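1. please work out how this folds:
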Amino acid sequence: MSISITFELSDEDLDHFRDAMKAAADNASKYSDEEILDKAAQACKEIEEANVPAFVSERLTSLEMLMAAVQDEEWQLPDDEKKNILTSLAYFVDPQDMVPDHIPGLGYLDDAIMIELVIQELSLDLNAYGEFCSYRATEERRRGADAKVDRESWLEGKRSQIRSNLRRKRQSGSRKRVFGRIM
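-> Prediction:
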């Protein structure tokens, strides 16, 4: 028999996690982009291989999507946005495990909270990249191998549109201060 437990973390509760994330972000300059991505991928793999509760595994897809956005050459992520994502992923280079991972059911709770903070901070980026991937897949199916317009020109049009929407949403929305940065 399983049970469901719901809890809410106040801003004061989350300060502990934000401090750990900020410390990791401050140390991010010590690592190359590849090291950050490799360590984040390794953390995802370890979590996937562990028998983790759904509240953890459900968040991995978004984290993996952020890593894909950084590595996707066709997305052509601007340097400042790439740095922002990598800085947010820096926690996974040297995570400060607040709850030891070997504790059944709860060991990855701190990791799930950190992933959730990253997802919330970068939700606009995640949505924009998801929209781009969806468009790319649709166009690949629609145009096929015999497309008369080259791939880069139709991707550039969509990239520009999505990025313009992303910038407008960032400017118009009141974004919270997260990890010492205004998003």
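2. can we go C-alpha only for contacts and neighbour counts from here?
-> Will do.
3. now do the contacts for A112.
-> Contacts for A112 were tallied using Cα atoms under 8 Å, 6 or more residues apart in numbering; they are F55, V56, R59.
4. quick one more, to check against the first:
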Amino acid sequence: MYAIPDSRLPLPQVLDRFPAGVPHRRNHVNDYLLVPREVDYFNGFLALLGRAQPPLQTDQLATAARNLNDVAAGDTPSPCIQQRIQHAHLLEQLLQDRDWEPSADISRELKLVVAYLHASRQLIPDTVPGVGHLDLAIVIDTAWPKLAAEVANFVDYQRLRHLEAERQGRSDDAIAFNRSSWLELREIEARLHEHQRRVREGSYAPEPFTYFRVH
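-> The predicted structure is shown next:
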């Protein structure tokens, strides 16, 4: 319920570096025509999020969509896109949680990503079968290096809040539990785990005698 995958399913490599010598002619994602000015706008948005690679070309996007269609099940997005959609909704939960205060140094990127999730101006319509969320997946991947640690903290916050709510016999939303509460409880849990580790590695009993004598 509160776990995030240890590994991220990769998006097509062509999105990071287009192979040299390949003609740049394709401009359709399935049957949807990519408009150059919208691609430029999208590249500008990615730059705001910190994309370091060269701007995306229409042929890269078309090639990536074709690669994903090969592994998608009908109209269902490929697993790597589904994973990014889940991460996008988790970021939305993080931003909307009234008791969680996101770290100030990622607030800008967080708001930009969640805004794109609901934006009417998106590069690829969500209705395009199989790859309609490819642009969102690219947005998530671009911002993820900055957001990953905050997401992991929020997931742990949800876990500890749930445990505390169970202890009190109340629902998660009914208890007072904020970032400070999470930090305090996390520290208590860490000390408990350290104590348990020492117990496993040692013993409360005195060390046994290596030999004994009979007088």
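5. filter the contacts of A112 of structure 1 down to the ones in helices?
-> Secondary-structure check on the contacts of A112 of structure 1 using DSSP state H: residues within helices are F55, V56, R59.
6. just the buried residues of those.
-> Burial by neighbour count, judged by 16 or more other Cα atoms under 10 Å, picks out V56, R59 from these.
7. mind putting the ones in helices among the contacts of A112 of structure 1 into TSV with distance to K39 of structure 1?
-> Formatted as TSV, those follow (distance: Cα to Cα, whole Å):
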residue	distance to K39 of structure 1
F55	21
V56	18
R59	17
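8. out of the ones in helices among the contacts of A112 of structure 1, which is nearest to E73 of structure 1?
-> For those, the residue nearest E73 of structure 1 by Cα to Cα is R59; the value is 24.0 Å.
9. distance of whichever residue in structure 2 pairs up with the closest one from E189 of structure 2?
-> Under the alignment defined by TM-score structural alignment, R59 of structure 1 is paired with R84 of structure 2. When Cα to Cα, to the nearest Å is applied, the distance between R84 of structure 2 and E189 of structure 2 equals 30 Å.
10. go on, N178 of structure 2?
-> Shown here: N178 of structure 2 relative to E189 of structure 2, a distance of 16 Å by Cα to Cα.
11. tally up the residues packed near N69 of structure 2, please.
-> 19 (other Cα atoms under 10 Å).
12. and the helices in structure 2?
-> Across structure 2, reading from the start of the chain, the helices by DSSP H fall at 36-48, 58-69, 79-96, 107-117, 134-168, 179-201.
13. what packs against the third one?
-> The elements that helix 79-96 of structure 2 packs onto, with contact taken as 3 or more Cα pairs under 8 Å, 6 or more residues apart in numbering; DSSP states H and E, are helix 107-117, helix 134-168.
14. tell me which of those sits nearest to T76 of structure 2.
-> Comparing the helices and strands packed on helix 79-96 of structure 2 against T76 of structure 2 with Cα to Cα, the closest turns out to be helix 134-168 (12.2 Å).
15. what range in structure 1 matches the closest one?
-> Under the criterion TM-score structural alignment, helix 134-168 of structure 2 matches residues 109-143.
16. ok now the matching stretch, how far from the chain's centre?
-> 7 Å (Cα atoms, centre = their mean, to the nearest Å).
17. just the buried residues of that stretch, please?
-> Under the neighbour-count criterion of 16+ other Cα under 10 Å, stretch 109-143 of structure 1 has 109-119, 121-122, 124-126, 128-130, 132-133, 135-136 buried.
18. circling back: now render the helices and strands packed on helix 79-96 of structure 2 as CSV, adding distance to I124 of structure 2.
-> Supplementary listing: those in CSV, determined by distance: least, Cα to Cα, whole Å:
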stretch, distance to I124 of structure 2
helix 107-117, 12
helix 134-168, 6
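19. right, and those - which one's nearest A47 of structure 2?
-> For A47 of structure 2, the closest of the helices and strands packed on helix 79-96 of structure 2 is helix 134-168, at 8.9 Å, according to Cα to Cα.
20. which residue packs closest to S62 of structure 1, ignoring adjacent ones?
-> Of all residues not flanking S62 of structure 1 in the chain, I119 sits nearest, at 6.8 Å (Cα to Cα, 6 or more residues apart in numbering).
21. distance of that neighbour from N165 of structure 1?
-> Taking Cα to Cα as the measure, I119 of structure 1 and N165 of structure 1 are separated by 19 Å.
22. same question, A23 of structure 1
-> When Cα to Cα is the yardstick, A23 of structure 1 and N165 of structure 1 sit 31 Å from each other.
23. before we move on, what about F132 of structure 1?
-> 12 Å.
24. ok, S123 of structure 1 next?
-> Taking Cα to Cα as the measure, S123 of structure 1 falls 13 Å from N165 of structure 1.
25. residue contacts, the residue nearest to N67 of structure 2 when sequence neighbours are not counted?
-> Spatial nearest neighbour of N67 of structure 2, chain neighbours left out: P12 (7.0 Å); criterion: Cα to Cα, 6+ apart. P12 of structure 2 is in contact with A64, N67, L68, counting by Cα under 8 Å, 6+ apart.
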